[in-house]
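Novice: let me see the structure of the following:
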Amino acid sequence: MTKILIVGASPAGLLLAHGLLDHSYDVTLINAASSHDIRYSHRPAITHFTLPTALAHEQVSGLAMWEHLAPRISGARVHLHPPGASAMTVESAFATYGVSVDRRVKSADWLEFAEDRGAKVVISGITISDLEFFWRMYDLVILATGHGELSALFAPASNAPVPARRAVAQAILTGVAETEAADRHVVGPPPGAPPGYLPEPVVSDHAEVASSPEIRAILSPVLVDSGPQHVLQLMGSSGGPMDAWPERPGRDDIWRRMAELTRQHAPALFERIEDAGPVPEQQDVSLHSYAPHVRNPVGHLPSGGLVLGMAEAVIATDDPVAAQAQNMAIASASHYLSRILAHTGAFSPAWMTETFEGLWQGTPCPEFPFAGMGRAITGLSEVLDLIWAPEAPPHLAEVLGAATHDQRVADRFVGGLDDPRSYAWLQDPHTAKDYLSSLTRP
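Specialist: Below you'll find the predicted structure:
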């Protein structure tokens, strides 16, 4: 029996573990924190969305555990604040709904379920020296976490862009004003749901996004351990207002600064949070810093052992506005699983590189439906970063302007979040201009 070690209880690592268990592989999962520690962690993640296609994948896999509680997200309302011009709004619904679940809840439940299904779960920190021992015991070692000394095993990809480090402020809130009933949407079950899985339609709402040259913000419902709440997230690059936090800020300092930044740069969102406040005892307010990266997927241990990186270990996607972290987790787990199932013999460096390259820039096919998702996801974040930049190509402003008055453009711009590979038209100026021109032809 093929023995596989997965290091890191990230969503991608856990999804892969469950997929391997479905096919009777011998799976060991090592993680520094137990499910209890994850669930009550004082460090919440900044990625919560599961978009419709990813949710359908979770349902088919029997891993959508929070349907009766999790807020449904059926689209986005995007408030644009161009410099020197009036604010604009773009709004569109997805074909169906996604959900918003605190990653601590999701990871803790999936880790417990993996152990119940027969995975060997080891709660321990792990070092490069430890991997020197473990790699000889397993046919394949996969690193599914992007933090700590193990990340140094993977060199930066020489042909990938190096975006600026981002700062993110997050607050889990209670008392957020609800949207008007007319703005809420009744949607049915997502594609791929088993027959009768959700026999009645459910009420869903749109996430609200604001984008200005200084800050991007998102306000949406989220399921945390205590039940449904809302989460406000502000994100900006170095050198802007997201750098101006008090030294060693406390919870109240962070929240006051967040509220003021929202009032200045996202007034439509501020209207909903003006009377809201952080949820007690949820590690409700936090600051985060992360650097987007793309790394080579094959890690070489000093003794010659090999480690394969996946998802956040080699492709960072912690952009809450782009909402692609769970898409990356699903895509990585599904693609790697298909490659493992189709493989016989030793897992060579060439096989590892081909596996990653297929996910990064491959062509989708029935066997590998998520091929090409890696480059598409990072490309989407790059485009969103460019919108207000002085060097932004002119067609981006033309597309956004058209989306404010032509619902077809709005639907294509927002609906593409479900599968970022669909944004190829937006990243090419000629294709984008041809598309806009086609809308005015008789």
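Novice: all contacts plus neighbour counts: C-alpha atoms, from now on.
Specialist: Noted.
Novice: and residue 103, what does it touch?
Specialist: 44-45, 47-48 (C-alpha atoms under 8 Å, 6 or more residues apart in numbering).
Novice: one more pass at 7 Å, please.
Specialist: 45, 47-48 (C-alpha atoms under 7 Å, 6 or more residues apart in numbering).
Novice: for the stretch 51-200 of the chain, which segments count as helices?
Specialist: All helices of the stretch 51-200 of the chain, identified by DSSP state H, counting those that start in this stretch, fall at 52-60, 103-116, 128-134.
Novice: for those, give me CSV that also has distance to residue 86.
Specialist: CSV is the format used below for the helices of the stretch 51-200 of the chain (distance: least, C-alpha to C-alpha, whole Å):
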stretch, distance to residue 86
helix 52-60, 32
helix 103-116, 36
helix 128-134, 54
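Novice: of all those, which lies closest to residue 34?
Specialist: Minimum separation from residue 34 across these (C-alpha to C-alpha) falls at helix 103-116, 7.8 Å.
Novice: that older thread, of the helices of the stretch 51-200 of the chain, give the one that comes closest to residue 226.
Specialist: Per C-alpha to C-alpha, nearest to residue 226 of the helices of the stretch 51-200 of the chain: helix 103-116, 10.0 Å.
Novice: centre of the chain to that closest one, how far?
Specialist: Offset of helix 103-116 from its chain centre (C-alpha atoms, centre = their mean, to the nearest Å): 17 Å.
Novice: quick check: buried residues in that helix?
Specialist: Across helix 103-116, burial judged by 16 or more other C-alpha atoms under 10 Å covers 103-111, 114-115.
Novice: turn these into JSON lines, including distance to residue 280.
Specialist: Below are these laid out as JSON lines (distance: C-alpha to C-alpha, whole Å):
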{"residue": "103", "distance to residue 280": "18"}
{"residue": "104", "distance to residue 280": "17"}
{"residue": "105", "distance to residue 280": "17"}
{"residue": "106", "distance to residue 280": "20"}
{"residue": "107", "distance to residue 280": "22"}
{"residue": "108", "distance to residue 280": "21"}
{"residue": "109", "distance to residue 280": "22"}
{"residue": "110", "distance to residue 280": "25"}
{"residue": "111", "distance to residue 280": "26"}
{"residue": "114", "distance to residue 280": "31"}
{"residue": "115", "distance to residue 280": "31"}
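Novice: here is a second sequence; please produce its structure as well for comparison:
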Amino acid sequence: MRKILVVGAGQSGLQLALGLQAKGYEITLMSNRTADEIRTGRVMSTQCMFDTALQHERDLQLNFWEKQAPKIQGLGVSVAAPDGSRAVDWLGRLKGHAQSVDQRVKMAGWLDTFTQRGGQLVVHGASVADLDFFARTYDLVLVAAGKGELVSMFGRDAARSPYDTPQRALAVSYVHGLGPRREHPDTEAVRCNLVPGVGELFVMPTLTTSGRADILFWEGLPGGPLDVFKGVNDPSEHLALTLELMEKYTPWEYARAMKVELTDAGGTLSGRYAPVVRNPIGRLPGGGLVLGVADVVVANDPITGQGSNAAAKCAASYLSSILMHGDKPFDEAWMKATFDKYWFTTGKPVTQWTNAMLGVPPEHVLNLIGAAGQLQPVANRFANGFDNPADFDAYFYDPEDTADWLAEAAASVSSSASASSGASSDE
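Specialist: The predicted structure is shown next:
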């Protein structure tokens, strides 16, 4: 029985620990909080997981909340015009539903499951010195705690990290009482509201500790009019500021948010961090090696909603690499190959797309977003790119690729309309 230490009890750490546990590995999990402390603490993220990531949870039979969480069927994009109206407004349909479960619910539940199944839980904030001691008694140490001292072991990969400062100021509110959208009122959807030169507002259905809720999530350009949450510690003040900004910049969303209330005193979050890709292997003072997991080594801005999705995909990829490795030593070459497999399938396409969305959109991308309002296949493909960011490589980054795809989509829609018209006249 191989012994593995997993440090960090988030999406990737717990998914990996439970997956390895189910395969008979002896797993020790280090968490800086108990399940009850997580459950009663502050919200941690704005997770919206798409079908591929959700399937990884289903494969491990960890989809405990799938029947209770809202089934998100679409993803909509609105672009604010200077006069407060919408220059663009469309809804793309997802092939498989997405879902958001408050990490306080999920991580607390998974942590309880891990211990109920006989896993060894150590509630302790790990230091580099701790890992140096532990590494001698484990076959493999996986670091899935994306903040704090441990991250310093993984050097920044400058070639893959174009930004060295935060690109957005983040502010989150979990609320009850949000009304339906006037458009498509019966469709549960994530709404991406783009305010040029100011930032973005995301609105998404979620399941929280008190049942169904919605997340209001501002991403503001640093130093801009949305960058006003620093030092706001009172939850009610945080929500009031969120709504004030909605009234000014996204009045169509504010119209359905006038009666909202925070889900709980821990239902707000604000902060910022620089997107970064780090070297995947950490070296301990005693010479041991540890492998970084998910956002320890690939941390993207949440503008594309990829954090939890990438974490689930990383955990699934690492699980596969560990199982295939059998009883061979987890050496440096294996660690590099394991990370590279994740990087090229998931990490790289997510990073490329996220970094592109953080910049000022070029003309061909503006054309693409605008065309999605006229051509449903374009809206659908863009929406499903949140599940499979690698698909953007085919049509998003190069102006000629974009023009070719839009022409193809327009011809397809025109052809379908003609065929439908012909069928009607034949009748």
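Novice: TM value for the aligned chains?
Specialist: For this chain pair, the superposition-based TM-score is 0.90 by TM-score structural alignment, normalised by the length of structure 2; 406 aligned residues with a C-alpha RMSD of 1.9 Å.
Novice: sorry, back to before: closest to residue 221 of structure 1 out of the helices of the stretch 51-200 of structure 1?
Specialist: Going by C-alpha to C-alpha, the one of the helices of the stretch 51-200 of structure 1 nearest residue 221 of structure 1 is helix 103-116, 13.5 Å.
Novice: identify the residues contacting residue 295 of structure 2.
Specialist: 146, 311.
Novice: counterpart of it over in structure 1?
Specialist: By TM-score structural alignment, residue 295 of structure 2 lines up with residue 312 in structure 1.
Novice: now do residue 206 of structure 2
Specialist: Correspondence of residue 206 of structure 2 to structure 1, assessed by TM-score structural alignment: residue 222.
Novice: separation between the closest residue to that match other than its chain neighbours and residue 261 of structure 1?
Specialist: Spatially, and ignoring its direct neighbours in sequence, residue 222 of structure 1 is nearest to residue 100 (4.8 Å; C-alpha to C-alpha, 6 or more residues apart in numbering). Applying C-alpha to C-alpha, to the nearest Å, the value for residue 100 of structure 1 to residue 261 of structure 1 is 24 Å.
Novice: not counting stretch 323-341 of structure 1 itself, show me its contacts.
Specialist: Stretch 323-341 of structure 1 is contacted by residues 11-12, 15-16, 19-20, 47, 49-50, 54, 310-311, 317-318, 355, 359, 368, 370-371, 373, 377 when judged by C-alpha under 7 Å, 6+ apart.
Novice: same deal with stretch 14-22 of structure 2?
Specialist: Counting by C-alpha under 7 Å, 6+ apart, 6, 27, 60, 110, 114, 315, 319 sit against stretch 14-22 of structure 2.
Novice: now do 8 Å
Specialist: Taking C-alpha under 8 Å, 6+ apart as the rule, stretch 14-22 of structure 2 contacts 6, 8, 26-29, 57, 60, 107, 110-111, 114, 119, 312, 315-316, 318-319.
Novice: my guess is residue 38 of structure 1 contacts residue 104. True?
Specialist: Yes. Contact criterion C-alpha atoms under 8 Å: residue 38 of structure 1 and residue 104 qualify, at 5.6 Å.
Novice: what about residue 166 of structure 2, how many neighbours?
Specialist: Neighbourhood size, residue 166 of structure 2 [other C-alpha atoms under 10 Å]: 16.
Novice: what's the nearest residue to it if we skip its chain neighbours?
Specialist: Using C-alpha to C-alpha, 6+ apart, the closest residue to residue 166 of structure 2 is residue 274 (3.8 Å).
Novice: what residue of structure 1 takes the place of the one you found?
Specialist: By TM-score structural alignment, residue 274 of structure 2 lines up with residue 291 in structure 1.
Novice: now do residue 146 of structure 2
Specialist: Match for residue 146 of structure 2 (TM-score structural alignment): residue 146.
Novice: which position in structure 1 aligns with residue 385 of structure 2?
Specialist: In structure 1, residue 385 of structure 2 lands on residue 416 (TM-score structural alignment).
Novice: tell me if I'm right that that match and residue 424 touch.
Specialist: No. At 9.9 Å, residue 416 of structure 1 does not count as touching residue 424 under the criterion of C-alpha under 8 Å.
Novice: all strands for the stretch 201-350 of structure 1, in order.
Specialist: In the stretch 201-350 of structure 1, the strands defined using DSSP state E, counting those that start in this stretch lie at 202-211, 216-224, 227-237, 277-278, 285-290, 298-300, 306-309.
Novice: residue 250 of structure 1: which of the ones you listed is closest?
Specialist: strand 285-290 (9.0 Å).
Novice: now that closest one on structure 2. Mean distance?
Specialist: For strand 285-290 of structure 1, the mean distance to aligned residues of structure 2 following superposition is 2.2 Å (mean C-alpha distance after the TM-score superposition for structure 1).
Novice: got the angle for that strand vs strand 227-237?
Specialist: 40 degrees (axes from the mean of the first three to the mean of the last three C-alpha atoms, to 10 degrees).
Novice: ok, the match of residue 206 of structure 2 - contacts?
Specialist: Applying C-alpha under 8 Å, 6+ apart, we find residue 222 of structure 1 in contact with 48, 70-71, 99-102, 228-231.
Novice: same check for those residues, but in structure 2.
Specialist: Using both residues aligned by TM-score structural alignment, their matches' C-alpha atoms under 8 Å, structure 2 keeps these contacts from the contacts of residue 222 of structure 1: 70-71, 99-102, 228-231.
Novice: dump these to JSON lines, plus neighbour count.
Specialist: What follows is those, written out as JSON lines (neighbours: other C-alpha atoms under 10 Å):
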{"residue": "70", "neighbour count": "21"}
{"residue": "71", "neighbour count": "25"}
{"residue": "99", "neighbour count": "24"}
{"residue": "100", "neighbour count": "25"}
{"residue": "101", "neighbour count": "25"}
{"residue": "102", "neighbour count": "21"}
{"residue": "228", "neighbour count": "18"}
{"residue": "229", "neighbour count": "20"}
{"residue": "230", "neighbour count": "23"}
{"residue": "231", "neighbour count": "26"}
